[in-house]
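1. kindly return the folded structure for what I paste below:
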Amino acid sequence: MKLKSIFIVSLILLVIGFIEFNTRGFHQNKCGQHMKRTKCAIPEISPEAVKAEIIANADLTSHERKDLTNDDAKGNVLKTFVSKDTARLVNDQYDGNEVFKVTYSTKNEEILGDIVVYVDAETFKVIGRGIRE
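-> Coordinates of the predicted model:
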């Protein structure tokens, strides 16, 4: 009886540990790969992120809107840091700033890449664009 109780408790602890491992520090990305949350960009859904998306959306040109894959111009918003090496900034003073990166999927993604708009996280001004080939 005692051996059976130890086995059941061990099994329960093993199951709880497995569940914690899969839900706490790891998650599946779009491709089904497990990634640590600290190394994976998790989309922002905060009110600030929504505001940044609205501002970025208003900054899109009519030509860019025609190139989007979706008609509602829905962008993927991530909070990150911008670098002048990966973006065309309106001023180099923004290099290293915390920003909202709003990414729009395009029809010419393979050729030119996605449209990326950087919105400053403090002032909510558009401070740059992603570099498209």
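2. contacts and neighbour counts: CA atoms only from here.
-> Fine.
3. how close does residue 13 get to residue 76?
-> Plainly put, residue 13 is 38 Å away from residue 76 if you go by Cα to Cα, to the nearest Å.
4. so for these two, which sits in the more crowded spot?
-> The neighbour comparison of residue 13 against residue 76 (other Cα atoms under 10 Å) goes to residue 76, with 18 against 12.
5. for that one, what are its contacts?
-> Neighbouring residues of residue 76 by Cα atoms under 8 Å, 6 or more residues apart in numbering: 43, 101-104.
6. filter those to the buried ones?
-> 101-104 (16 or more other Cα atoms under 10 Å).
7. buried residues, the longest helix anywhere in the chain. List them.
-> Longest helix in the chain, counting residues (DSSP state H): helix 2-23. In terms of neighbour count (16+ other Cα under 10 Å), helix 2-23 has no buried residues at all.
8. tell me which strands and helices that helix is in contact with?
-> In terms of contacts (3 or more Cα pairs under 8 Å, 6 or more residues apart in numbering; DSSP states H and E), helix 2-23 is not packed against any helix or strand.
9. moving C-terminal of that helix, what's the next helix or strand?
-> Later in the chain than helix 2-23, the nearest helix or strand by DSSP states H and E is strand 26-28.
10. I'd like the structure of this one too, to check against the first:
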Amino acid sequence: MFTHAFLGSNDVERSRKFYDAVMGALGYANVVPPEAGNLVYPGPGCTFIVGKPLDGQGATVGNGGTLGFAAKSDEEVTAWYEAGLANGGTCDGQPGPRERAPNNSVGAYLRDPDGNKICAFHMQH
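-> Predicted structure coming up:
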């Protein structure tokens, strides 16, 4: 359904530390060098990108927006969450079952260093 998702950052190097850790916990790696000026994490059917906004303005947080990542297990959700906290993220919801998700799927929420809200879920079908 999507080709890519892009989140703005005001400090790509600070974001690199955070996203290399959280995306690494899910098995994804950045594929561009630091001089590219952004981060690119290809996945099956969609690519996740972090960088400075192209209009030259500061990156801002969207109210009500959340970008979710699939995890392969409950343990991977926890590893993702812990990697984020250890690398500049802040808690926006500890790992655990979520009532609104199918079959109480396990998820966790973080704010990245720029304040963007992201989550990781192990969906129980």
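11. how close are the two chains, by TM-score?
-> TM-score of the superposed chains, computed with TM-score structural alignment, normalised by the length of the second structure, equals 0.25; 55 aligned residues with a Cα RMSD of 4.6 Å.
12. how close does residue 23 of the second structure sit to residue 117 of the second structure?
-> Counting by Cα to Cα - residue 23 of the second structure and residue 117 of the second structure are separated by 14 Å.
13. neighbour count for those two, which is higher?
-> For residue 23 of the second structure versus residue 117, neighbours defined as other Cα under 10 Å are more numerous around residue 117 (23 against 19).
14. just give me the neighbour total for the nearest residue to that one once chain neighbours are set aside.
-> Using Cα to Cα, 6 or more residues apart in numbering and skipping the chain neighbours, the partner closest in space to residue 117 of the second structure is residue 111 (4.6 Å). Residue 111 of the second structure is flanked by 20 other residues according to other Cα under 10 Å.
15. wait, doesn't residue 111 of the second structure sit right on residue 94?
-> No. Using Cα atoms under 8 Å, residue 111 of the second structure makes no contact with residue 94, being 11.7 Å away.
16. residue boundaries of the helices in the first structure?
-> Using DSSP H, helices in the first structure cover 2-23, 47-59, 62-67, 109-112.
17. got the buried residues for the second one?
-> Think helix 47-59 of the first structure. Counting neighbours by 16+ other Cα under 10 Å, helix 47-59 of the first structure gives 49, 52-53, 55-57 as buried.
18. for those, work out which two are farthest apart.
-> 49 and 57 (12.1 Å; Cα to Cα).
19. circling back to that earlier point, out of the buried residues of helix 47-59 of the first structure, who's nearest residue 23 of the first structure?
-> Nearest member of the buried residues of helix 47-59 of the first structure to residue 23 of the first structure, counting by Cα to Cα, is residue 49, at 24.3 Å.
20. report how many residues lie close to the residue nearest to that closest one when sequence neighbours are not counted.
-> Distances taken as Cα to Cα, 6+ apart place residue 77 nearest to residue 49 of the first structure, at 6.3 Å, with adjacent residues excluded. With neighbours defined by other Cα under 10 Å, the count for residue 77 of the first structure comes to 27.
21. thinking again about what came up before, hey, what's in contact with both of residue 49 and residue 57 of the first structure?
-> Common neighbours of residue 49 of the first structure and residue 57 (Cα under 8 Å, 6+ apart) do not exist.
22. about what we covered before: just checking, the residue nearest to residue 49 of the first structure touches residue 100?
-> Yes. Applying Cα under 8 Å as the test, residue 77 of the first structure and residue 100 come out as touching, 6.3 Å apart.
23. pretty sure residue 42 of the second structure is touching residue 48, no?
-> Yes. Here residue 42 of the second structure reaches residue 48: they are 6.2 Å apart, a contact under Cα under 8 Å.
24. neighbour count for those two, which is higher?
-> Between residue 42 of the second structure and residue 48, residue 48 has the larger neighbour count (other Cα under 10 Å), namely 19 against 15.
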